[in-house]
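Student: missing the sequence, but the structure's below:
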């Protein structure tokens, strides 16, 4: 067997896998949260209160929760190509159908169905990448993958603001309808591409040589021998799994508070034009891209996961606290949103090093999905909590403080969970190594 240049091998894998998954992630997130911009017109057009909008935005995650674990188990059995393609086709079609919503109940039903359709994509992508990258290389790969998350905020803000500003009433459709349609249709096309182009396994990758396949399979097999494969019932009884769920819950509280409400927060700072709101909300997303790349590089260079993840949570908590202090001051308010975004978006690529260091096989697929599913219920709580408190009090202070507190709790739990394990950047236990 020829000597394998691992750097060249993983560049080849990244070139083939990451761009497609990143584009899919980009559209998944845009389709999930574009109602944040649509609300700027939809709420007045359809006479939706903040509470109605918040409940509709959040009920997505109830459907998401119900099918998340089953979806990832099915992915493990039938293969990533078929299942991720199915996910994208159904959620793209349902997202486009949201333009026909007219009543609160229709809005709730469409959002719930969209959650059912999208369940499994993100943990499926995380699990899929863990089948191609060993632990030492995962945090860098996930860091690149999660750039799509922040990029969706950056480009999604610019495109959404422009659509609302320039396309409103074009062809008899309101701007919010064009926004949802234009951002949903590409997902259907990408789902078809994935069906024909993605590989389910290393063995089926015709773009790798036989020597490269054997080397990669050997590296991953050696690493997986030290991980846990157990029943799903045992996962539910694991204190460590529930700690990880709580940690990730804090992240999702922060993520969806930002995602669904940032345009409204900027609007309430005194900015009224949709195009200007889009431009201003793009600034925190741009800062987040820089922060998450630098944080991932620093974590890999220092071979540290624990303190980098803790710093990300603390930064996000501070950002939300400053959003309360500066909520009526546009310049300082946007600066506070930059800090919150930088902290929040730096978290996920680091976080997934924790569960993938411990689990393998179908247990890894189920464990990742379980963490993501339960923690993503915060996606229901955060927008609904903010919407409800906005309606009752006319202010966002209390909700933003709760979100900041959840992130601070996440930081404390990271330190607690990792105190007995010296975790490197890829989630590898350096003590065991």
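Tutor: Good, I have the coordinates. What you see is a predicted model, and the numbers here were worked out from it, not measured in a lab.

Student: Could you use CA atoms for every contact and neighbour count after this?
Tutor: Noted.

Student: State the distance from the residue nearest to the spatial centre of the chain to residue 408.
Tutor: Nearest residue to the geometric centre of the chain (CA atoms, centre = their mean): residue 149, 6.0 Å. Separation of residue 149 from residue 408 (CA to CA, to the nearest Å): 22 Å.

Student: wait, residue 251 sits on residue 341?
Tutor: No - applying CA atoms under 8 Å as the test, residue 251 and residue 341 come out as separate, 11.0 Å apart.

Student: neighbour-wise, which of those two wins?
Tutor: residue 251 (34 against 31; other CA atoms under 10 Å).

Student: ok, and the closest non-adjacent residue to residue 149?
Tutor: residue 26 (6.0 Å; CA to CA, 6 or more residues apart in numbering).

Student: Put this next to the previous one:
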């Protein structure tokens, strides 16, 4: 009887515990449902009470309370959502476009030789990139981190209603009818061709993307032809690769190189890569010394989290290739390492390959509207410069023949904050400040 009594008490206790657990679960579910329903009420137009209720029940889900009245006369509207509210970026960009100047107006095939490498943020699993290599193109959603109209600028950070379009010789158009960086929320969209995916290192190499060095990436989405391509889509005549209703104002008929200019630019690229490699190794040595308490451990970079799929990708890199093809790839990689032109420091395998990309960039007139339209005696410059892969390339343009001539090049010091000049930082920088940690990071956890 004692044994049966003990068993009964244990059973009763167990039943009671289960009942309590079920009750708690139901309460949590109902509470969460109420919170979510209240948060959706905040999104019902014309119901101001719903916003207040949502804020009271679930402040983290409620939208900001709308202004009680229209802006006063003379007050310029501003963006109502801060970029940092979007959350930290998922990747950073190492791009051939070292500055805003020289970056093409669109991604895709305007500068097909353009290269950039996206590196996943520390802490993210590298297996996120598994399967990306099965697509030919991807969309990149990113932040215009080098915007000059953000923060303390000439217009006080106010939202621009209209912008001057270079291809319309300065005619103004509504900002949302263009792809200008100067938007209420400075978010960009770029199309890139997938060159390679390294799941082990968490890197994605793209061609043709119009991303400035240091760009914070918010998302990567595959390009899906059946839904992303619209057969009967139309756009204004000035939006095409070349204007169809007038002479193309940005057209360059030919790109020439002065004597010795191509060799000088190629040599400058090799020097810039060597400088970048030295800076990276010194930075890694400092980081290793700091993490080891100054014991002088040898720097070897930070180990990456590979994951099962990352390991499989490493093993299957040569899958389906013949022995001769494998041998050729290994030889090319070895030659690049010997020449100091291997990733992550180099985007191009040789100075000659870099020069070809420079020619593609110079085939697009990147001068300002004022400089293009002003008579020769009133122009600010006789020659112009563009910085690519930390190489400052000098060139000139003959406006009568529309011939661009490459004059030479020199390696320059990389910017402290990639993509941002000191002038950019002094005029804006609030967007970049929100992403400074990830943009500055050069190691992968």
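Tutor: Good, I have the coordinates. What you are looking at is a predicted structure, and each value in this text was computed from that prediction instead of being measured.

Student: overall similarity of the pair, as a TM-score.
Tutor: Superposed pair, TM-score by TM-score structural alignment, normalised by the length of the first structure: 0.22. Supporting alignment: 160 aligned residues with a CA RMSD of 7.3 Å.

Student: Identify the residue spatially nearest to residue 254 of the second structure, adjacent ones excluded.
Tutor: Spatial nearest neighbour of residue 254 of the second structure, chain neighbours left out: residue 403 (5.0 Å); criterion: CA to CA, 6+ apart.

Student: Might one say that the one you found is in contact with residue 255?
Tutor: Yes - using CA under 8 Å, residue 403 of the second structure is in contact with residue 255, at 6.0 Å.

Student: For these two, work out which one has more neighbours and name it.
Tutor: Neighbours per residue (other CA under 10 Å) separate residue 403 of the second structure from residue 255, with residue 255 holding more: 20 against 17.

Student: mind listing what's buried in the helix or strand containing that one?
Tutor: Here residue 255 of the second structure, judged by DSSP states H and E, is contained in strand 254-257. Within strand 254-257 of the second structure, the residues that qualify as buried are 255, 256, counting by 16 or more other CA atoms under 10 Å.

Student: going on from that strand, what's the next piece of helix or strand?
Tutor: The element immediately downstream of strand 254-257 of the second structure (helix or strand, assigned by DSSP H and E) is helix 261-291.

Student: so the residue nearest to the centre of the first structure is in which element?
Tutor: Going by DSSP H and E, residue 149 of the first structure is part of helix 135-166.

Student: Repeat that for residue 215 of the first structure.
Tutor: Assessed by DSSP H and E, residue 215 of the first structure sits inside helix 210-224.

Student: Kindly report the same for residue 110 of the first structure.
Tutor: In this structure, residue 110 of the first structure sits in helix 104-118 according to DSSP H and E.

Student: how about that helix: buried residues?
Tutor: Using 16+ other CA under 10 Å as the test for burial, helix 104-118 of the first structure gives 104, 107-118.

Student: other SSEs contacting it?
Tutor: helix 50-78, helix 80-97 (3 or more CA pairs under 8 Å, 6 or more residues apart in numbering; DSSP states H and E).

Student: Please identify which of those helices is closest to residue 14 of the first structure.
Tutor: helix 80-97 (16.3 Å; CA to CA).

Student: packing partners for the closest one?
Tutor: Contacts defined by 3+ CA pairs under 8 Å, 6+ apart place helix 80-97 of the first structure against helix 6-33, helix 50-78, helix 104-118, helix 121-130, helix 175-197.

Student: how deep is the closest residue to residue 216 of the second structure other than its chain neighbours tucked in, by neighbour count?
Tutor: Spatial nearest neighbour of residue 216 of the second structure, excluding adjacent residues (CA to CA, 6+ apart): residue 92 at 5.0 Å. Neighbouring residues of residue 92 of the second structure were enumerated by other CA under 10 Å; the total is 25.

Student: show me the contacts for the nearest residue to residue 55 of the first structure once chain neighbours are set aside.
Tutor: Spatially, and ignoring its direct neighbours in sequence, residue 55 of the first structure is nearest to residue 384 (4.9 Å; CA to CA, 6+ apart). Residues in contact with residue 384 of the first structure (CA atoms under 8 Å, 6 or more residues apart in numbering) are 51, 53, 54, 55, 57, 58.

Student: Out of those residues, which comes closest to residue 95 of the first structure?
Tutor: Once CA to CA is applied, the member of those that ends up nearest residue 95 of the first structure is residue 57, at 12.7 Å.

Student: measure that closest one to residue 183 of the first structure for me?
Tutor: Taking CA to CA as the measure, residue 57 of the first structure falls 17 Å from residue 183 of the first structure.

Student: So for the two, which sits in the more crowded spot?
Tutor: Between residue 57 of the first structure and residue 183, counted using other CA under 10 Å, residue 57 has the larger neighbour count: 29 against 20.

Student: Does the more buried one touch residue 260 like I think?
Tutor: Yes - Residue 57 of the first structure is within contact range of residue 260, at 7.4 Å (criterion: CA under 8 Å).

Student: Residues that sit against both of these two, list them.
Tutor: Counting by CA under 8 Å, 6+ apart, the shared contacts of residue 57 of the first structure and residue 260 are 33, 35, 383.
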